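A.B. asks: sequence plus predicted model, see below.
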Amino acid sequence: MPEEFHRIRRLPPYVFAEVNKAKAQARAAGEDIIDLGMGNPDSPTPPHIVAKLVEAVQDPRTHRYSVSRGIAGLRRALAGYYQRRFGVQLDPETEVVATLGSKEGLANLAAAITSPGDTILVPNPSYPIHQFGFIIAGASVRSLPATPDDDMLQALDLAVRHSVPKPTALIVNFPSNPTAYLADLEFYKQVVGFCRKHGIWIMSDLAYAEIYFGDKAPPSILQVEGAKDIAVEFTSLSKTYSMPGWRMGFAAGNPRLITALTRMKSYLDYGAFTPIQVAATAALNGPQDCVQAMRDLYRERRDVLVRGLQAAGWDVPSPEGSMFAWAPIPPRFAHLGSVAFSKLLLARAKVAVAPGIGFGEHGDTHVRIALVENTHRLRQALRNIRGFLQADNASPAEPASQGDHS
């Protein structure tokens, strides 16, 4: 028998597991670890959404199998959100499907549309499912620059001219996880025009649509004329309404891609628990002041974190969106790489962060810091980090071995 199954062989060891193991050992030893590694919202789900869940769950009829593509009211609510927020009209019957979080939708659509050996274009660094959803499905991935600018557009052109076979799909994700980059509508227009010309599908991950800190809200790629000819967009309630464990997301856009995903899901699941879908409908249709409160909360945490890191001598760009800071490893530790530096930060400062290499090899110069603790804990983390950076024993460790990056 083979040592490892074919698809598992294409998946490298989960690099976050190394830091998670060290974090668990430290906590087992009684250490107070401030966890800024996982993008796991710590705020409670708004009360009116929870109340609707409780109300719906009292009806025994909701305990039966649900609808894989999402109950009709939920799909209409998502279409209403797109109309209000982006001015985009969607047909709830043919252009919307509910998913078990955006991650599930991305992976199942990749499985639905990918043939073995297909070439897929994915920014590097990016959220792991963006590339591994397609790798699991048998595709090959070609990396693009992660910045929404001429560098990515030029790399797109090169990929079409020099990839064999020609690329079949492109992933975009703005506001981005992990880099926090934002794209504007003009960038999307150029991407859509290019991909329409060359027959390339676009999958846009817009999970952080509502977490932005400037005056202009991030656009949807579906706002571009003709985008629905080739594009589908994934959204999620996880971050917008602090509902990560509820696993409620959506895909919207091109009817052919939506049909493919719907058909795939019909074989794999019966949809989210109906009371969750009912409560998700209430989230989209109900009062939205909770979204602004969430945005204000992350802005306050961002400012505390970035200013504190800069005061400690760690120059980290202030993100304009998402719930993450994409932090370049301080120069005197740069030789360590992101896994070894994350372990060192955990050991010396008692702060857990996500190593950048977990998002692609081009992320190894950075770590991702999540804004998932209150300002009191963030300030404690900053004191610890300042002490670590300024301590006499904070000299660089030995260069990381190759095994640290596996």
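C.D. replies: That came through fine.

A.B. asks: going by C-alpha atoms from here, please, whenever you check contacts or count neighbours.
C.D. replies: Will do.

A.B. asks: show me where the protein has helices.
C.D. replies: 6-9, 16-28, 47-57, 72-86, 101-113, 128-136, 150-162, 185-198, 255-268, 274-285, 289-311, 338-349, 375-390 (DSSP state H).

A.B. asks: could I get those helices as a markdown table with mean neighbour count?
C.D. replies: Compiled in a markdown table, the helices of the chain are given as follows (neighbours: other C-alpha atoms under 10 Å):
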| stretch | mean neighbour count |
| --- | --- |
| helix 6-9 | 11 |
| helix 16-28 | 15 |
| helix 47-57 | 16 |
| helix 72-86 | 18 |
| helix 101-113 | 23 |
| helix 128-136 | 23 |
| helix 150-162 | 15 |
| helix 185-198 | 17 |
| helix 255-268 | 19 |
| helix 274-285 | 22 |
| helix 289-311 | 18 |
| helix 338-349 | 22 |
| helix 375-390 | 18 |
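
A.B. asks: ok, structure two:
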Amino acid sequence: MQFADRLQSLKSNVFGEMDRAKAQARAAGHPIIDLSVGSSDLPTEERVLEAIAQSLSDPSTHGYLLLNGTLPFRQAAADWYTRKFGVSVDAETEVTPLIGSQEGTAMVPLALLNPGDFALVQDPSYPSHTGGVYLAGGQPYFMPLLAENNFLPVLEDIPAPVLVQAKLMVLSYPHNPTAAIAPLDFFQRAIAFCEQHNLVLAHDFPYPDLVFDGAPAPSVLQADPEKRRSIEFFSLSKSYNMGGFRVGYAIGNAALIEKLRQVKAVMGFNQYAGILNGAIAALSGPQDTVAATVQRFRERRDVLVASLQEMGWAVTAPPATMYIWTRLPERWAQDSLGFCTELVAQTGVAIAPGSGFGKAGEGYIRFALVRDPAALREAVAKMGAFIQSAL
């Protein structure tokens, strides 16, 4: 058999290697403390589950769900955005449901890029941001995110020849993996930059609620309320602990939403209607559970940061997300995957190697705050013993 050349760009997957390493450690008898995947361990709210449960006995929810049938969900999403960010949204033309925000970031390059076109993506970044570019036959231009720049790209450093061929800029703040927040004035500058160079700005936005310190995280649509050239992707996985339900949506420029629907239509239908009924309950009801979720992750952040600092690790508390992003000791500065695979093999503690998020991520590791404080302390203690033994 002969396979498509595009797969060559997708063959490296450190998360697949970490999955194998975790399986081998489990088979060797190690209990796994898995802090490598940002999948919340907190329960989905009862009223959300009840809305889904009630749908199960309704035969009208059992068939394929086409776009017209998603209007109640799209209206709930539009209303949520307007309440939260003060941005007016047309549920009919400016919202489309997604099977998680990851689906949107992977599909939007298919709607915009011709083979050889550039997309400007962050480095480090979430893997689907570049994966979608490769599938569309495009070229990613990696914008380095450095600590000295507050993990914001320096737009003026992008070469002119790249901009001539570019169609898309992909951003994500609060940022996975660095946990950085972009201020509204950065988004305003990014929108102006995209206007100047005729780019679409796609913003992956699954963490707007998981902000611990300072001002709320802004939406890119607050910098582009007319939605001239922006689209934003939201997921219910984090704020509402609904990761396994795979529900999210895109809001943005009506023409771009239409093209995204066009791409999505040839790939399949929408989620089960009952899941969208649960999502409507989450978005439309009281938001007390969201606040409680944020507090739980804040407490976990403080525990993990304090435990690392007690071990002598120079780490600062991140302002947002469910992650701690920190440099490795010098010995592993060029081999974060090697550190993580050996750590899980010897201790059962699984964390994410920075190299999985791009070249600029090498030398870092990412902890996901998806276990209770006692497990976090145990993980740090085991990691400290592993490092001490190795050194």
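C.D. replies: Perfect, thanks for sending it. The shown structure was predicted, so the numbers you read here are calculated from the model rather than taken from an experiment.

A.B. asks: still on that earlier bit, relative to I211 of the first structure, which of the helices of the first structure is closest?
C.D. replies: Of all these, it is helix 289-311 that lies closest to I211 of the first structure, at 5.6 Å by C-alpha to C-alpha.

A.B. asks: helices or strands up against that closest one?
C.D. replies: When contacts are defined as 3 or more C-alpha pairs under 8 Å, 6 or more residues apart in numbering; DSSP states H and E, helix 289-311 of the first structure sits against helix 375-390.

A.B. asks: and the helix it packs on, what does it pack against?
C.D. replies: Counting by 3+ C-alpha pairs under 8 Å, 6+ apart, the packing neighbours recorded for helix 375-390 of the first structure are helix 289-311, helix 338-349, strand 351-352.

A.B. asks: of the helices of the first structure, which is nearest V122 of the first structure?
C.D. replies: helix 128-136 (6.2 Å).

A.B. asks: what's the average distance for that closest one when superposed on the second structure?
C.D. replies: Compared with the second structure after the fit, helix 128-136 of the first structure shows a mean deviation of 0.8 Å (mean C-alpha distance after the TM-score superposition for the first structure).

A.B. asks: packing partners of that helix?
C.D. replies: So helix 128-136 of the first structure, by 3+ C-alpha pairs under 8 Å, 6+ apart, packs with helix 101-113, strand 119-123, strand 140-144.

A.B. asks: quick one: the first one to helix 255-268, angle?
C.D. replies: Regarding helix 101-113 of the first structure and helix 255-268, their directions subtend 100 degrees when assessed with axes from the mean of the first three to the mean of the last three C-alpha atoms, to 10 degrees.

A.B. asks: show the contacting residues for the residue positioned nearest the centre of the first structure.
C.D. replies: Nearest to the geometric centre of the first structure sits N177, at 4.6 Å (C-alpha atoms, centre = their mean). By C-alpha atoms under 8 Å, 6 or more residues apart in numbering, the residues touching N177 of the first structure are S126, Y127, S322, F324.

A.B. asks: turn the residues you listed into a markdown table, including neighbour count and distance to T375 of the first structure.
C.D. replies: As requested, the contacts of N177 of the first structure are arranged in a markdown table below (neighbours: other C-alpha atoms under 10 Å; distance: C-alpha to C-alpha, whole Å):
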| residue | neighbour count | distance to T375 of the first structure |
| --- | --- | --- |
| S126 | 28 | 27 |
| Y127 | 20 | 26 |
| S322 | 30 | 17 |
| F324 | 26 | 15 |
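
A.B. asks: reformat these as a markdown table; add distance to D59 of the first structure.
C.D. replies: Below are the contacts of N177 of the first structure laid out as a markdown table (distance: C-alpha to C-alpha, whole Å):
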| residue | distance to D59 of the first structure |
| --- | --- |
| S126 | 41 |
| Y127 | 38 |
| S322 | 37 |
| F324 | 39 |
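
A.B. asks: of those, which is the nearest to P167 of the first structure?
C.D. replies: Of the contacts of N177 of the first structure, the one sitting nearest to P167 of the first structure (C-alpha to C-alpha) turns out to be S126, at 18.1 Å.

A.B. asks: wait, doesn't the closest one sit right on P178?
C.D. replies: Yes. The pair S126 of the first structure / P178 is scored as a contact, 6.2 Å apart, by C-alpha atoms under 8 Å.

A.B. asks: overlap in contacts of those two?
C.D. replies: Common neighbours of S126 of the first structure and P178 (criterion: C-alpha under 8 Å, 6+ apart): F359.

A.B. asks: counterpart of L345 of the first structure in the second structure?
C.D. replies: In the second structure, the residue matched to L345 of the first structure (TM-score structural alignment) is L343.

A.B. asks: which residue is the nearest non-sequential neighbour of that match?
C.D. replies: Of all residues not flanking L343 of the second structure in the chain, V349 sits nearest, at 6.3 Å (C-alpha to C-alpha, 6 or more residues apart in numbering).

A.B. asks: follow-up on the earlier one: in a markdown table, list the helices and strands packed on helix 128-136 of the first structure along with distance to I276 of the first structure.
C.D. replies: Listed next are those as a markdown table, based on distance: least, C-alpha to C-alpha, whole Å:
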| stretch | distance to I276 of the first structure |
| --- | --- |
| helix 101-113 | 12 |
| strand 119-123 | 32 |
| strand 140-144 | 35 |
